[in-house]
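**Student:** have a look at this prediction, sequence included:
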Amino acid sequence: MKNYSELLIDISPTESDVLREEVTFKVNGYKIKMGEPSNLFKLIFGYMSQDKHSDGWNYFNTISIEGAPIKELENTVETAIFLFANNMDIDLYEYPKIYKHISYDQSVIDYLEATNMIESTDDYKVEYYQEALALYNIGRRNDDPLSFYRVLEYFFLINHKSHIIELVENYNTNKEETQLINGIRNVFTNSEEALLTYLVNSLDIEDVIKKAYNLSLITSENERSFIKGLYTFRNSMVHSKEESKFDIIIPVAIIDDKINNWTEILEILALKAIMKFCF
């Protein structure tokens, strides 16, 4: 079979360890199937079902991809996992992961269902920036706020695309090299906080600001306070090892709540950015 791949995947739906019904959809025209392993997979990897710790094939799921060339396989798999986990009507104990190469946040799932961020279809077109979906998947598997923040970082310069195109078009008209170079340099030399501000301001975040305020993460219910709080949290996570030399006694539960709440906020922001640029 040309361009056919099948990988063992840990799905862990809440009702059982395996999908009761096969799930099929397309990503950029490539057919995706998730569920019971194919007969070919069972034939090749028959030893897995004979392990003394297993119960035949009753606790195995695979994801198969038809049509995707090898160079597009990783991005296609990550995109399929993202779509499956965020858009299928299946409750999960843990975020899906491919074997060989985890966190369940019900509040974010409820948010997704309430806002209908991903339109349901059987043929998804995700032609650009699929690497961002892989970063999001890592964040979900590891409950990692910095992975969600890296999704935002991924889109910092992409968010300036229209401005860069405008600079190039102006150069094509007036041939002013200095103007073009200075304009592009200004984009690339913006501070990270400025890039974060420009990106967040391009998203619809009124509901996120309200949520952050209600969780006592920010002192005022406005964009300026929200971005300042978000960037401060990001810095605290990045530099936490350096700051660990200070003996500050703070109840662990308070720290954990703050990290968990900001992680939830960052996940929602990452999803908003993905929806804006990828779909």
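**Tutor:** Structure received.

**Student:** use CA for all of it now, contacts and neighbours both
**Tutor:** Noted.

**Student:** ok, now how distant is Ile63 from Thr197?
**Tutor:** Counting by C-alpha to C-alpha, to the nearest Å, the gap from Ile63 to Thr197 is 38 Å.

**Student:** which of these two has more neighbours?
**Tutor:** A direct count of neighbours by other C-alpha atoms under 10 Å for Ile63 and Thr197 places Ile63 higher, at 24 against 18.

**Student:** who are the contact partners of the more buried one?
**Tutor:** 6-9, 32-35, 37 (C-alpha atoms under 8 Å, 6 or more residues apart in numbering).

**Student:** give me the residues contacting the one helix or strand Ala132 maps to.
**Tutor:** Element membership for Ala132 (DSSP states H and E) is helix 130-142. The contact list for helix 130-142, computed with C-alpha under 8 Å, 6+ apart, reads 75-76, 78-79, 81-82, 94-97, 102-104, 144-148, 150-151, 154, 267, 270, 274, 278.

**Student:** quick one: buried residues of stretch 108-122?
**Tutor:** Across stretch 108-122, burial judged by 16 or more other C-alpha atoms under 10 Å covers 109, 112.

**Student:** before we move on, back to that, packing partners for the helix or strand following the helix holding Ala132?
**Tutor:** Later in the chain than helix 130-142, the nearest helix or strand by DSSP H and E is helix 145-154. Here helix 145-154 touches helix 130-142, helix 192-201, helix 223-238, helix 252-278, going by 3 or more C-alpha pairs under 8 Å, 6 or more residues apart in numbering; DSSP states H and E.

**Student:** mind putting the ones you listed in JSON lines, distance to Thr115 included?
**Tutor:** Output for those, formatted as JSON lines (distance: least, C-alpha to C-alpha, whole Å):
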{"stretch": "helix 130-142", "distance to Thr115": "18"}
{"stretch": "helix 192-201", "distance to Thr115": "18"}
{"stretch": "helix 223-238", "distance to Thr115": "21"}
{"stretch": "helix 252-278", "distance to Thr115": "11"}
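
**Student:** deepest-packed of these, please.
**Tutor:** helix 130-142 (a mean of 22; mean count of other C-alpha atoms under 10 Å).

**Student:** in this structure, which residue is closest to the centre?
**Tutor:** Tyr136 (1.9 Å; C-alpha atoms, centre = their mean).

**Student:** any idea how far that one is from Ile274?
**Tutor:** 9 Å.

**Student:** here's the one I want to compare it with:
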Amino acid sequence: MNNFDILDTFFPRLAEFNEDSFPDKKFPLIVEKDNSLTIKEDKIGKEYVVQKIEKNYEIKYLIKDVKIVKDMGIFYSNYAEFILNPDLEISEKHFTIGDLEVDINNQPTLLFNAAHYDLTYDKDYREAISNHFIFTLSLKGESLNQENLEENLSKALFILGYYGNEFYKFYPSFFEYKDFYYEDSILKDTTPIDSRQQRNLEYNLGHFGDINHPTAIRFYNEGMQIKDKEISFQYFYKVLEHFWVIARKEKFKVLISNDPDNKNIDDLFNNVQNVFSNDEGTQLRILLESIETDITQLVKSASENKLSKKNSVKEFSRSLYSYRNSVVHAKDETNLTLKLPNIWENEKEKFWIEATRQISEILIEKYCLNIQ
């Protein structure tokens, strides 16, 4: 049995790729056991061991010492490989930055595909690999390690974007390939989808009542147009800020009804002033408490994924506000550490973007669309 036949047996579905998809068909394979291979690809330069696990008709691969950025990239020893945005026109390139070698090509390594084996369930991904539509950027060098990986990836993107003729119009970026076969996001959509389906364009025959608070709608639209980017969080959060006072309308009604003749006008103004003088963290907590029954699953999910200390709206609010400060001020409020984009905290960032989007939709349905 030759090397390629061994790969066909060991990696079902990878066999559906064209044989040319493997960058180096001559790399040595050593079969250690029935369920593991030791592989060395010239592009990577070092051996790695892949263990195959089959359970309940599912196949998974464990690769020792490989760090995975889900659906985007890998880091192993002194080698890294990340998908580039497929919407850009890219050609193969090779250049160096100091002692680092940078390669751009349309043949992801076997290590990359094994680490992201779940993507091979997606027919579009398999076809893209076979047709060489997926380009990756790889870094290799003795000085490369996990601590300096992101700064070196940034340097490579800068060289590519600043000096590459193809990128004068569109700047290069890394890309998270969406896996539509398996949806394993740590946060499911908890917004009231039913109400949207029941009130869709066809059902309403194109007739909708006027929409209140158009400013909040504009913030939401901006966030959706750049969804999944860190800055989209800020637009969704602006929707929340917009409703801080609006959500306390009943509080104002009570204050006014307690003094209908304005006999104690100073007391009334003082009480109103107290409402407005709450700090931002308190305003956020009060807003979230007003929709507590609608965000139960969000609060629970944050706690389960260690993004909030407790399964409570108060702790959820505190964690959300802390994340907001780290984004807006570029520093964490508690220890003043500089916040930089971090591929290893990708899931945390995605969680808070998605959670804030869902909260903004709950508020829009309640206050803009008057849906009860």
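**Tutor:** Great, that's in hand. The structure displayed is predicted, hence computed values, not measured ones.

**Student:** got a TM-score for the pair?
**Tutor:** Overlay of the two chains. TM-score (TM-score structural alignment, normalised by the length of the first structure): 0.55; 176 aligned residues with a C-alpha RMSD of 3.4 Å.

**Student:** just to revisit the earlier point, so for Glu113 of the first structure, which of the helices and strands packed on helix 145-154 of the first structure sits nearest?
**Tutor:** Shortest separation from Glu113 of the first structure across these is recorded for helix 252-278, at 12.2 Å, computed as C-alpha to C-alpha.

**Student:** give the buried residues for the helix or strand hosting Val208 of the first structure.
**Tutor:** Using DSSP H and E, Val208 of the first structure falls within helix 206-214. Using 16+ other C-alpha under 10 Å as the test for burial, helix 206-214 of the first structure gives 208-213.

**Student:** for the residues you listed, which one is nearest Asn235 of the first structure?
**Tutor:** Of those, the one sitting nearest to Asn235 of the first structure (C-alpha to C-alpha) turns out to be Ala212, at 17.4 Å.

**Student:** what's the counterpart of that closest one in the second structure?
**Tutor:** Correspondence of Ala212 of the first structure to the second structure, assessed by TM-score structural alignment: Ala302.

**Student:** measure its match to Lys238 of the second structure for me?
**Tutor:** To Lys238 of the second structure, Ala302 of the second structure is 21 Å away according to C-alpha to C-alpha.

**Student:** please enumerate the strands of the second structure.
**Tutor:** Assigned by DSSP state E, the strands in the second structure fall at 29-33, 36-40, 47-55, 58-63, 67-69, 73-76, 79-83, 93-97, 100-105, 136-140.

**Student:** want to throw these into TSV with distance to Thr9 of the second structure and mean neighbour count?
**Tutor:** Shown next, in TSV, are the strands of the second structure (distance: least, C-alpha to C-alpha, whole Å; neighbours: other C-alpha atoms under 10 Å):
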stretch	distance to Thr9 of the second structure	mean neighbour count
strand 29-33	12	13
strand 36-40	11	18
strand 47-55	11	15
strand 58-63	12	15
strand 67-69	24	18
strand 73-76	24	22
strand 79-83	25	25
strand 93-97	33	13
strand 100-105	26	20
strand 136-140	26	24
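
**Student:** adding distance to Pro192 of the second structure, write these out as TSV.
**Tutor:** Output for these, formatted as TSV (distance: least, C-alpha to C-alpha, whole Å):
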stretch	distance to Pro192 of the second structure
strand 29-33	50
strand 36-40	46
strand 47-55	35
strand 58-63	33
strand 67-69	31
strand 73-76	34
strand 79-83	34
strand 93-97	47
strand 100-105	43
strand 136-140	38
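
**Student:** nearest to Phe158 of the second structure, of these?
**Tutor:** It's strand 93-97; of those, that one is closest to Phe158 of the second structure (C-alpha to C-alpha) at 10.9 Å.

**Student:** the helices and strands packed on helix 145-154 of the first structure: which one's closest to Lys71 of the first structure?
**Tutor:** helix 130-142 (12.8 Å).

**Student:** the inter-axis angle of that closest one versus helix 252-278?
**Tutor:** Per axes from the mean of the first three to the mean of the last three C-alpha atoms, to 10 degrees, the angle that helix 130-142 of the first structure makes with helix 252-278 is 160 degrees.

**Student:** pull up the aligned stretch in the second structure for helix 130-142 of the first structure.
**Tutor:** Against the second structure, helix 130-142 of the first structure falls on residues 214-226 (TM-score structural alignment).

**Student:** any idea how far Glu166 of the first structure is from the residue lying farthest from the centre of the first structure?
**Tutor:** Distance to the chain centre peaks in the first structure at Asn174, reaching 40.8 Å (criterion: C-alpha atoms, centre = their mean). To Glu166 of the first structure, Asn174 of the first structure is 12 Å away according to C-alpha to C-alpha.

**Student:** which residues are in contact with both of Tyr136 and Ile274 of the first structure?
**Tutor:** Val151.

**Student:** which stretch of the second structure lines up against stretch 255-262 of the first structure?
**Tutor:** Against the second structure, stretch 255-262 of the first structure falls on residues 345-352 (TM-score structural alignment).

**Student:** likewise stretch 72-79 of the first structure?
**Tutor:** Against the second structure, there is no aligned range for stretch 72-79 of the first structure (TM-score structural alignment).

**Student:** likewise stretch 34-44 of the first structure?
**Tutor:** Counting by TM-score structural alignment, stretch 34-44 of the first structure has no counterpart in the second structure.
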